[in-house]
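[1] 3D, please:
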Amino acid sequence: MNVENPSSALEVTQALIRCPSITPEEGGALDLMESLLKPLGFNCHRLLFSCSDTYDVDNLYARLGTAGPVFGYGGHTDVVPIGDADAWTVNPFAGAVVDGKLIGRGAVDMKGSIGAFVAALTRFINSRSSFDGSISLIITGDEEGIGINGTTKVLDWMTDKGERMDVCLVGEPTSNDKLGDMIKIGRRGSVNFNLRVRGIQGHTAYPQLARNPVHPLVAMLHNLLAEPLDSGTEHFPPSSLQVTTVDVGNAATNVIPAQAQANFNVRFNDLYSSEQVEAWVRERLSRAGFDYNLTVRVSGESFICPPGPFSDLISSSVKTVTGLEAVLGTTGGTSDARFIKDYATVAEFGLLNDTAHKVDEYCTLQELDDLSRIYQSMLEGYFKV
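    Next up, the predicted model:
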């Protein structure tokens, strides 16, 4: 797939949207990226990673230059499924422009950011004969999936090869109401819990001959919800526990069930590690005085890259282009920044997030162009050219 004008964020993003790269399918998106980066002088490495019991994932690492400092960009070309195709007003993989909006799956999350960055790169590189330092990109096909064969393994590969980044911009959609109103310098951690309580099945008319597991489950959930984990920190909102399911699987009105279960998720700030969150949960569950089984799955730890030169660079670029004073935040879900922060100073900045994963996902053409100009300003400011 050819892009006639790679310095146009719109044309690059349209071409990416036209690649049906639903996780874990590559869909031609990484092939397109290579075709755009190689003419700029990037050395490209396609990295296919495998693991038992999971799907294979194709990834791309590209680098221009050999010296430091190294400006990194992290992104993903994979997208979530389209859902009900009939609910879309356009073909979700056509990259259609309607009334000043680019509509398509991935327009916001996050092919728009990648398109804006590649266009900014093209203009930056073509406008000068050289610059002091290097630029590298990590583009994965597994951010919207289970995240096993994607960014984490690319980072391991980089370590083995002696590759590094000093800073890394992750292009997730971070803006809330206007482009540039938020830069994310950290993320909350996330832990998922499955709580099971076993009882003895019996007739509701003879409760003395049974043991109802629903009652202690309700008591345990009450203990979890009765008091908050904390009231927040300087850069984080309060930690949050949200019950997502309560299940008994009992269709009869006169049967005491044998088992009851609940799922809940905790999004936690920098006051906790996942182990401390689990300890907090178990202490409150034990207050009910009943036996239980708890399964714990950690999605990521909380982290923050404190405000400094990199966040200042992004903020100044945002203000130059939009006039806005960006807020430094940590809201939202997890992203691959949780992996990259162990290798480089990381911050996230991208388009508005309000249509991500929705039917008729879109960004405006003005937002896309402004984002690309912000990214170019960042490159110019970082390399002081």
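
[2] going forward, measure contacts and count neighbours with C-alpha atoms only.
    Noted.

[3] and the gap between Cys363 and Thr245?
    33 Å (Cα to Cα, to the nearest Å).

[4] wait, I meant Ser136
    Taken as Cα to Cα, the span from Ser136 to Thr245 is 42 Å.

[5] which helix or strand contains the closest residue to Leu285 other than its chain neighbours?
    Closest residue to Leu285 apart from its sequence neighbours, by Cα to Cα, 6 or more residues apart in numbering: Met220 at 5.1 Å. Per DSSP states H and E, Met220 falls inside helix 214-225.

[6] quick one: contacts of the helix ranked longest in the chain?
    If you go by DSSP state H, the chain has its longest helix at helix 365-382. For helix 365-382, the external contacting residues (Cα atoms under 8 Å, 6 or more residues apart in numbering) are 9-10, 71, 100-102, 112-113, 116-117, 119-121, 123-124, 179, 313-314, 317-318, 320-322, 350-351.

[7] just the buried ones from these?
    9-10, 71, 101-102, 112-113, 116-117, 119-121, 123-124, 179, 313-314, 317-318, 321-322, 350-351 (16 or more other Cα atoms under 10 Å).

[8] and Ser311, how far is that from Val214?
    For Ser311, the distance to Val214 - Cα to Cα - is 49 Å.

[9] I'd assumed Glu283 was in contact with the residue nearest to Leu285.
    No: the criterion here is Cα atoms under 8 Å, and Met220 misses it with Glu283 at 10.3 Å.

[10] quick one, helices of the stretch 201-350 of the chain?
    214-225, 274-286, 309-322, 337-340 (DSSP state H, counting those that start in this stretch).

[11] on the three-state scheme, Met158 is what?
    Using DSSP: H, G, I helix; E, B strand; the rest coil, the structure places Met158 in helix.

[12] what's around it, how many residues?
    16 (other Cα atoms under 10 Å).

[13] report the separation between it and Ser136.
    Taken as Cα to Cα, the span from Met158 to Ser136 is 11 Å.

[14] and for Glu278?
    On the measure of Cα to Cα, Glu278 and Ser136 end up 37 Å apart.

[15] Proceed likewise with the subsequent sequence, for comparison:
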Amino acid sequence: MPFDDHGAAADHGSGHDLRHHGDVDAADGLVDFAVNVIGDGPPPWLRERLVATLDGLGRYPRADHDARARAAVAARHGRDPAEVLPLAGSAEGFALLPALRPRLAAVVHPGFTEPEAALRSGGVPVVRVLTDAAAGHALDPAAVPEEADLVVVGNPTNPTGVLHPAADLRALARPGRVLLVDEAFADAVPGEPESLAGDPGPPGLLVFRSLTKTWALAGLRAGYALGDPALLARLGAPRPPWPVSTPALEAIIACSEPAAVSAADQKARELAAHRVSMTTALAAVEGVAVVSGPAPYLLLHLPDGTGEPVRRLLREAGIAVRRGDTFPGLGPDHVRVAVRPPETARRLVEALDDALRRLGAAA
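    Here you go, the predicted model:
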């Protein structure tokens, strides 16, 4: 792996299937540990709010509905409505990044691969900054090249689960640089520590939030960006008219209200308890190393050479996990698993233990 002058491990080629996501691994009929969506669908109260929008689908999304969504998000994070841009999911925000015309984008890996895929598709040069597994995949701000005028980092990072200190993220800000912090899983961490969503920060700070995970809205596509109004205007310049649907705008409003924020925090606390028990059980499986952070997923490092056969045996046992080798910085013996309740997690633990024993017996 070549290194740049700042000591960051840099990979200027692709070399990975950056468009591979967990939904590809989660075939129908399998117990899904591959996708990090929490639950099978939105709760009844949110479902009712969404259903109530259906009678208005004969009209284009209304400007006042968009304004209400901006106001709701602004109130939730203590921002000005002008600092909010509703999105058709964070993925839309990533697709818009080339509109910022960066000369060089630095993407911190292992991390969500869609930002890099979107940047490369838009003709933007990308340098990969790899975190150090031996250091717990912590972020070293000094590893990011000074010449990068766009930096992308997840917090908590997917798939490592690392929650980077807000101070380390702020240290990446520079005049003339856009710093994008992807907080897709921030509301799945109790209290949302280290979040920059409520921090106007420097003019170049962008924060993306998704409603997909906590509220099981993957099929709806709803999220938002937070940042300086001028920066949001540049980001949104190439969008078509009415980019966010009426139901998605209603979801943004509903999930930003105080009762929903409180419910999300309670759900995050339940997940935290599930994560502790699941981590303990998985770590007891011989040969399995667990990279555990506060996120609603765990990164597993399996014994050398067992990644692909373990995934195959798990599928035969009716279980889907997320392969890790499509993430730069990880290899074929890494898998990511979503945190699930103990009764569901037990199936994974037992199947994983059985798979590794069978492979050991066959060796």
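
[16] could I get the TM-score for this pair?
    Comparison of the two superposed chains (TM-score structural alignment, normalised by the length of structure 2) gives a TM-score of 0.25, and 155 aligned residues with a Cα RMSD of 7.1 Å.

[17] returning to what we had before: common neighbours of Met158 and Ser136 of structure 1, please.
    Counting by Cα under 8 Å, 6+ apart, nothing touches both Met158 of structure 1 and Ser136.

[18] in terms of helices and strands, where is Arg68 of structure 2?
    Per DSSP H and E: helix 63-77 holds Arg68 of structure 2.

[19] how about Cys44 of structure 1, secondary structure?
    Strictly by three-state DSSP, Cys44 of structure 1 counts as strand.

[20] what segments of the stretch 201-350 of structure 1 are strands?
    Assigned by DSSP state E, counting those that start in this stretch, the stretch 201-350 of structure 1 shows strands spanning 202-203, 240-247, 255-256, 259-268, 293-300, 303-304, 327-329, 345-348.

[21] so what touches the fifth one?
    With contacts defined as Cα under 8 Å, 6+ apart, strand 293-300 of structure 1 is touched by 189-197, 274, 278, 334, 338.

[22] again, only using 7 Å
    For strand 293-300 of structure 1, contacts defined as Cα atoms under 7 Å, 6 or more residues apart in numbering pick out Gly189, Ser190, Val191, Asn192, Phe193, Asn194, Leu195, Arg196, Val197, Ser274, Arg338.

[23] which of the residues you listed fall within helices?
    Ser274, Arg338.

[24] need the max-distance pair from the contacts of strand 293-300 of structure 1.
    Val197 and Arg338 (33.1 Å; Cα to Cα).

[25] which residues touch Leu225 of structure 1?
    By Cα under 7 Å, 6+ apart, Leu225 of structure 1 has no neighbours at all.

[26] picking that back up, okay, Glu278 and Ser136 of structure 1: which has more neighbours?
    For Glu278 of structure 1 versus Ser136, neighbours defined as other Cα under 10 Å are more numerous around Ser136 (22 against 18).

[27] and that one, which helix or strand is it part of?
    Per DSSP H and E: strand 134-140 holds Ser136 of structure 1.

[28] what of Lys153 of structure 1?
    helix 151-161.

[29] so which elements touch the next helix-or-strand element following that helix?
    Using DSSP H and E, the helix or strand that follows helix 151-161 of structure 1 in sequence is strand 167-170. If contacts are counted by 3 or more Cα pairs under 7 Å, 6 or more residues apart in numbering; DSSP states H and E, strand 167-170 of structure 1 sits against strand 70-76, strand 345-348.

[30] highest mean neighbour count out of the ones you listed?
    strand 345-348 (a mean of 27; mean count of other Cα atoms under 10 Å).

[31] Met220 and Glu283 of structure 1: which has the busier surroundings?
    Met220 (24 against 13).

[32] surely the more buried one and Val281 touch.
    No: the criterion here is Cα atoms under 7 Å, and Met220 of structure 1 misses it with Val281 at 9.7 Å.

[33] tell me the contacts of Gly112 of structure 1?
    Applying Cα under 7 Å, 6+ apart, the residues contacting Gly112 of structure 1 are Thr13, Leu368.

[34] A helix includes it, no?
    Yes: counting by three-state DSSP, Gly112 of structure 1 is located in a helix.

[35] and the helices of the stretch 201-350 of structure 1: which comes nearest Leu37 of structure 1?
    helix 337-340 (21.6 Å).

[36] okay, buried residues for that closest one please.
    In helix 337-340 of structure 1, counting by 16+ other Cα under 10 Å, buried: Ala337, Arg338, Phe339, Ile340.

[37] which one of those is nearest Val57 of structure 1?
    For the buried residues of helix 337-340 of structure 1, the closest approach to Val57 of structure 1 (Cα to Cα) belongs to Phe339, at 16.8 Å.
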